[in-house]
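J.: just a sequence and a predicted model for now, questions to come.
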Amino acid sequence: MTWLTTSGTAGGSFAPTEAAAYFFDQLTAMSVGLNSGFRRVSTNAARLAVPRILTDAVANWTAEGTEITPSDPNADTVTAVPRKLAALTYASNELVDDSQPDAQDVLATNLARAIALKLDLSFYEGSGTAPEIRGLKNQSGIQTVSMGVNGAALTNLDPFADALGLLAEADAEGTAIVMHPRNWRALTKIKETSGSARPVLVDGAGAPSEGPRRSIYGVPVWLTSQLATNETQGTATTANSAYVYQGDQVCAVIREDADVQVDKSAAFSSDRTAVRVTLRADLVLPNPAAVVRILGVLPS
């Protein structure tokens, strides 16, 4: 598929519908957050109010012929403000005009990866200070499992059992576990018994077209290098966090799919074409208790 225009017209762009879908399909595949089951909510507005139920309505056993006691659920809204994530790169006009689709795909994949990695970083680590969105780490009301005052390395699956138990107690279901690759490496070294060569965890084999399947207690595990490994936990300064959550209770609000623009006039004097990518998104938690952060995980 040829997705770069080569007409030389100032402000030339990708084919509007085809390119946007192509790019966002790649972004979805590369983003752990989006791929792990976040509920995607689309909007055309600058702000979006997402309703949430704080307490349920009350049901009562009622005698036949008597009035049913009314009750109302307690509800409010959380407001999403999609913010702009952008990337800009330049390519020589010779490359743009003469390259085969394979070379163009490399550029598209590179841009998609840059946006996807930053989006994941913000989904989990975002400070919430504009223009950055607020990630899971800094959302109020989420549940936590601590690895101890000064943190600890993973030597068993207990922290994940605790996290899944906390979710169940909040009437939520763990559908995704996200961790840094170093955590999975440590977990795969845990043996069934002392002196045994049999590991507790192994990567499951997927279909030939799929990658390996990872899971803990039947819950899919996703790995991302975008989780910080320099968190402070007591005296430790090399800690990281892992997350266990019900994916559809985490809302990725997308105001615009990835918008890709190509302009040959922006760098006219250097005979280059500018390629700009923008995406507007936010993250909100209608039910913060559906997310558990395991904090203070140290390298093994």
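T.: Nice, I can see it. Residues are numbered from 1 along each chain as shown.
J.: alpha carbons only for contacts and neighbour counts from here, please
T.: Noted.
J.: and Asn287, how far from Pro101?
T.: For Asn287, the distance to Pro101 equals 44 Å [CA to CA, to the nearest Å].
J.: now do the contacts for Val292.
T.: 142-145, 163, 166-167, 243-245 (CA atoms under 8 Å, 6 or more residues apart in numbering).
J.: now, which of those sits nearest Asn60?
T.: Leu167 (26.5 Å; CA to CA).
J.: how about that closest one, secondary structure?
T.: Recorded secondary structure, Leu167: helix (DSSP: H, G, I helix; E, B strand; the rest coil).
J.: got the contact list for it?
T.: 173-174, 245, 289-292.
J.: kindly report the same for Arg134.
T.: 122-123, 125-128, 282-283.
J.: centre-most residue in this protein?
T.: Nearest to the mean C-alpha position of the chain, by CA atoms, centre = their mean, lies Gly33 at 1.8 Å.
J.: out of everything not next to it in sequence, what's closest to that one?
T.: What sits nearest to Gly33 in space, not counting adjacent residues and going by CA to CA, 6 or more residues apart in numbering, is Asp120, at 5.9 Å.
J.: repeat that for Pro51.
T.: Leaving out its chain neighbours, the residue that sits closest to Pro51 by CA to CA, 6+ apart is Thr77, at 4.2 Å.
J.: for the stretch 51-200 of the chain, which segments count as helices?
T.: Using DSSP state H, counting those that start in this stretch, the helices found in the stretch 51-200 of the chain span residues 93-98, 101-125, 158-169, 181-187.
J.: could you dump those to JSON lines with distance to Trp3?
T.: Formatted as JSON lines, the helices of the stretch 51-200 of the chain follow (distance: least, CA to CA, whole Å):
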{"stretch": "helix 93-98", "distance to Trp3": "10"}
{"stretch": "helix 101-125", "distance to Trp3": "8"}
{"stretch": "helix 158-169", "distance to Trp3": "44"}
{"stretch": "helix 181-187", "distance to Trp3": "34"}
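J.: this is the comparison structure:
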Amino acid sequence: MTITFPALTEAQGKLDAARKSLHDVFTEAGPEMDMAKVTSIEGDSKAKVDWIRTKNTEIDELAVEVEGLVDVAKAANAVREHSQKGERRGEAGDERGKTERGTKSLGDLFTDSPAFKGRQGAVGPEAHLDIELKALLDTATGWTPETTRGPRIVEIITRPIQLIDLIPQNSTGQAAVTYMEETTYVNNAGEIPEGGIYPESALGLEEKTSPVRKIGTWIPVTDEQLEDVPQVRGYVNNRLPFMIRQRLDSQILVGNGTAPNLRGLLNTSGIQTQAKGGDPGPDAVYKAMTKIKVNALAMPNVTVWNPLDWQEIRLLRTTDGIYIWGSPSEPGPARIWGLPVVEAFGLTEGTAVVGDFQNYSELVTRRGIDVQISNSHGTFFTEGKQAIRADVRVAFVIYRPAAFATVTGL
């Protein structure tokens, strides 16, 4: 049985009411942010903007309070479930995760592997020469001062990892994540007179499957480069896993679902859409949140933006030039309607995503990132080269598509 918390219900109610009051003001102001049209707040344009900022701060504080209470409720319910049923599946998953991850870094696993240690390098004899220098040498007539290259590598400009951390993660020992979705729910429960007939209800389930897919890459390296063990360890630790996670980050958002691709959020059938139309941007986001609440009975907890679209929201001004979210000297909010803002370069400009990521999405790992090395590729053995390969096997699941919505036309 799920434990309910009156404090959470009360805080959520206050948050919804505060969001509604701010939404009403934006609706009055219209897309031009004309404070003269706002009649629900007294005062001049500056006073009305101050009210908006105060209300937005209140929403942020209430949202943080609700998030904390949600975590407490989940922890309490998890403890209750543990005491009643045990952690049979969770304990098995934990042991498997410990075995797969181990305690060594990827670079250490690579340099400690038999494939690396078994390499036969050619080391020549050393000779020590004792030479007395009779003439004075300086930097003009001899060698210039020696310089040593530092260990730092300036990485190329590339898209960072931005979505993976939003998704709850789990593990599996199967080749697919299979679950049952309730597709029929007809509730005819009702009052029955003495001797009356019970009304019949109906339930229907459908099996759903999200297959595990593999994402991988490899790089060729010469034997000479591999002799610099510390540098190779650092490079393997950083770049190969990053390449894998960067591709996975993209697949979570836009994967088309055709094997061997994962099916990303934006290509999942059933997610909702809210067009901006003539609304201010914040209003369109609020309407998307409402659709999720009404049609999916879910609570959105994150908004995802292209940085250029979030820039437009942050720079919103009234018709007389007052910044809605604070002047350029202020950092401004990292939330909208109390929800955290995540900026993702992989999201197409003009579209934002609102969703209940915490409850209705999951990234399931069949096997974590694995790095292997071999010279058996092609003619690598005779060319003195090694192939370093990395891959991961994962599944991505959207359990309730209607718990997510895109906001278009921003």
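T.: Now that the structure is in, tell me what you want to look at. This structure is a prediction, so every number in the text was calculated from the model and none was measured.
J.: what's Ala352 of structure 2 aligned with over in structure 1?
T.: Using TM-score structural alignment, the partner of Ala352 of structure 2 in structure 1 is Ala242.
J.: tell me the contacts of its match?
T.: 177-180, 293-295, 297.
J.: just among those residues, which is most surrounded?
T.: Val297 (27 neighbours; other CA atoms under 10 Å).
J.: before we move on, back to that, by neighbours, which of the contacts of Leu167 of structure 1 wins?
T.: Counting neighbours by other CA under 10 Å, the top entry in the contacts of Leu167 of structure 1 is Val291, with 31 neighbours.
J.: please, which helix or strand holds Lys46 of structure 2?
T.: Assigned by DSSP states H and E, Lys46 of structure 2 belongs to helix 45-85.
J.: in structure 1, which residues correspond to that helix?
T.: By TM-score structural alignment, helix 45-85 of structure 2 lines up with nothing in structure 1.
J.: after that helix comes which helix or strand?
T.: Heading C-terminal from helix 45-85 of structure 2 (DSSP H and E), you reach helix 88-101.
J.: related to what we said a few turns ago, between Asn287 and Pro101 of structure 1, tell me which one has more neighbours.
T.: Asn287 (20 against 14).
J.: map the more buried one across to structure 2 for me.
T.: Counting by TM-score structural alignment, Asn287 of structure 1 lines up with Arg400 in structure 2.
J.: could you do Val262 of structure 1 as well?
T.: Here Val262 of structure 1 is matched to Ile373 in structure 2, going by TM-score structural alignment.
J.: number of nearby residues for its match?
T.: If you count neighbours by other CA under 10 Å, Ile373 of structure 2 ends up with 21.
J.: helix, strand, or coil at it?
T.: strand.
J.: how about the nearest residue to it, chain neighbours excluded?
T.: Ile388 (4.5 Å).
J.: you'd agree that neighbour is in a strand?
T.: Yes: membership of Ile388 of structure 2 in a strand is supported by three-state DSSP.
J.: what does it align to in structure 1?
T.: By TM-score structural alignment, Ile388 of structure 2 lines up with Val275.
J.: what separation is there between the closest residue to Tyr217 of structure 1 other than its chain neighbours and Lys137 of structure 1?
T.: Among residues not flanking Tyr217 of structure 1 along the chain, Ala161 sits closest, at 8.0 Å (CA to CA, 6+ apart). Separation of Ala161 of structure 1 from Lys137 of structure 1 (CA to CA): 20 Å.
J.: repeat for Tyr243 of structure 1
T.: 9 Å.
J.: find the residues that touch each one of those two.
T.: Joint contacts of Tyr243 of structure 1 and Lys137 (CA under 8 Å, 6+ apart) are Arg293.
J.: and those two? Which one has more around it.
T.: Set side by side, Tyr243 of structure 1 and Lys137 show more neighbours around Tyr243, with 24 against 21, by other CA under 10 Å.
J.: helix/strand/coil for that one?
T.: Quick answer, by three-state DSSP: Tyr243 of structure 1 is strand.
J.: list the contacts of it.
T.: By CA under 8 Å, 6+ apart, Tyr243 of structure 1 lies in contact with 177-179, 291-294.
J.: who wins on neighbours among the contacts of Val292 of structure 1?
T.: Neighbour max across the contacts of Val292 of structure 1 (other CA under 10 Å) = Tyr245, 29 neighbours.
J.: compute the number of surrounding residues for the alignment partner in structure 1 of Met180 of structure 2.
T.: Under the alignment by TM-score structural alignment, Met180 of structure 2 pairs with Pro51 in structure 1. Close neighbours of Pro51 of structure 1, defined as other CA under 10 Å, add up to 12.
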